[in-house]
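Novice: Sequence first, then the predicted structure, then my questions.
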Amino acid sequence: MTVLPAAAHPPAPRSRPGPGLSSLKIVLTGPFGVGKTTLVGAVSEIAPVTTEARLSAAAVEDTTHVPAKTTTTVAMDFGRLSVDGVTVYVYGMPGQDRFWFMWDALTLGAAGVIVVADTRRLADSFRHVDYVEHARLPFVVAVNQFPGARTYPVADLREALALGPEVPIVDIDARDRDCVRRLLIALIEHTLRTRSGILAPHTAAVDQHDPTFQPKEHP
């Protein structure tokens, strides 16, 4: 397990997104095994910091849809990158309910949140969407497309997750750097619109759910 040294832990940015912004904190949430650690590793320009521990025989995690997964995040993931001159700090939260007490601390100072979802088990994302909505943080939903998983129209996903028309839904492959960068840009733009008070109803141009999207084959 790799633990982030205290000196390397950047302070949570306190300023709201806007002109002259130099840094931004973004948080990833979502259920166990949905791809948060992979996403951080794909996009970080530094060696990502992880707190992965091996699953024990007594582990309570449901690995039905991720049978090859042998580790779980027990504190957080951390990565850093630059987007259009803004330093973006990315924190991945542990997804299990038993780690809920850490969520408030990790979202402190966050400008926005990405809720990562898996269409094979959308119900597992309900708690994470509810948490972010209760925290009144701008967020987007990233649908990590696993091979063999069904794809659904945006309207069906929006209804299933009870999302308002202003919440962007983005198809991603969590291992693809360019794909993840586009996701982060979508969140930053959504955050700017939200906090500027110019949030408009969703349109097809904002929903980035591409019916031709084909995820890479997982090894």
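Specialist: Sure, I can see it.
Novice: all contacts plus neighbour counts: C-alpha atoms, from now on.
Specialist: Fine.
Novice: Ala123 and Met102: what is the separation?
Specialist: 21 Å (C-alpha to C-alpha, to the nearest Å).
Novice: Check Ala162 too.
Specialist: 25 Å.
Novice: Next: Leu161.
Specialist: Leu161 sits at a distance of 23 Å from Met102 (criterion: C-alpha to C-alpha).
Novice: try this one next to it:
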Amino acid sequence: MSVDRHSVKLVVAGGLGAGKTTFVGGVSEIPPLTTEEVMTQAGAAVDDVTGVDQKNHTTVALDFGRITIAPDVVLYLFGTPGQDRFWFMWDELTQGAIGAIVLVDTRRLNTSFAAVDYFERRETSFVVAVNRFYGECPYTELEIRAALKLSDAVPLVWCDARDRATTKQALIHLVRHAMSSLTKSE
């Protein structure tokens, strides 16, 4: 007997160096497709790596992964590039997605503003996932919400993009939030 499968498209977005590729790769049940390239001197003039100076590779198109959450439900994850010069791809990558995770690096909070704005303007369900690099975050939830000007309706969760359990929890929060938003609009 075959099982009818339902696929769900989700987006993982955020600024340069926020951990999107790590997030998608860490939770994917298949080897992720990545389009990482070496950062070159030519990009130094346009890619702000302040705070992530050790970064030497960057996504230039997308990351892709898959996770089965039930026998009949598969999540397809699309990670966006973080640099301003690749934002033209976001419309294609987000088309058909039920929601997004905006991955936030509190060392570079300002790189998250554009992603939050993108999903707010398009009225796309999203959650903010604070990537706790090295298990720490110097800010409280209230401070992060205030800095990002998040409404109380936007869930804020904590994760470590390298940790499968916390990334799965962030995805669960997103799916629940997106589903509740869909049922409210019907």
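Specialist: In hand now; what should we look at? The structure displayed is predicted, hence computed values, not measured ones.
Novice: so stretch 174-189 of the first structure matches what in the second structure?
Specialist: The aligned range for stretch 174-189 of the first structure in the second structure is 161-176, by TM-score structural alignment.
Novice: tell me which residues of the matching stretch are tucked away?
Specialist: Buried residues in stretch 161-176 of the second structure, counted by 16 or more other C-alpha atoms under 10 Å: Ala161, Arg162, Arg164, Thr166, Thr167, Lys168, Ala170, Leu171, His173, Leu174, Val175.
Novice: Check stretch 67-79 of the first structure too.
Specialist: For stretch 67-79 of the first structure, a neighbour-count test (16+ other C-alpha under 10 Å) marks Thr72, Thr73, Val74, Ala75, Met76, Asp77, Phe78, Gly79 as buried.
Novice: quick one: which helix or strand includes the corresponding residue of the second structure for the fifth one?
Specialist: In other words, Met76 of the first structure. Residue pairing (TM-score structural alignment): Met76 of the first structure is matched to Leu62 of the second structure. In this structure, Leu62 of the second structure sits in strand 57-70 according to DSSP states H and E.
Novice: and the residue of the first structure most remote from its centre, what is it in contact with?
Specialist: What lies farthest from the middle of the first structure is Ala57; by C-alpha atoms, centre = their mean that is 27.9 Å. Applying C-alpha atoms under 8 Å, 6 or more residues apart in numbering to Ala57 of the first structure gives no contacts.
Novice: Repeat that for Tyr76 of the second structure.
Specialist: When contacts are taken as C-alpha under 8 Å, 6+ apart, Tyr76 of the second structure is in contact with Ser7, Val8, Lys9, Leu10, Phe64, Gly65, Arg66, Ile67.
Novice: Now with 7 Å, please.
Specialist: Ser7, Val8, Lys9, Leu10, Gly65, Arg66, Ile67 (C-alpha atoms under 7 Å, 6 or more residues apart in numbering).
Novice: Quick one: the strands in the first structure, in order.
Specialist: 23-29, 52-54, 71-73, 77-83, 86-92, 112-117, 139-144, 169-172 (DSSP state E).
Novice: Tell me the buried residues in the fifth one?
Specialist: Of the residues in strand 86-92 of the first structure, those buried by neighbour count under the rule 16+ other C-alpha under 10 Å are Val88, Tyr89, Val90, Tyr91, Gly92.
Novice: need the helices for the second structure, in chain order.
Specialist: According to DSSP state H, the second structure carries its helices in the segments 20-27, 90-94, 113-121, 141-148, 164-185.
Novice: could those be laid out in JSON lines, adding distance to Gly51 of the second structure?
Specialist: Compiled in JSON lines, those are given as follows (distance: least, C-alpha to C-alpha, whole Å):
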{"stretch": "helix 20-27", "distance to Gly51 of the second structure": "16"}
{"stretch": "helix 90-94", "distance to Gly51 of the second structure": "24"}
{"stretch": "helix 113-121", "distance to Gly51 of the second structure": "16"}
{"stretch": "helix 141-148", "distance to Gly51 of the second structure": "18"}
{"stretch": "helix 164-185", "distance to Gly51 of the second structure": "23"}
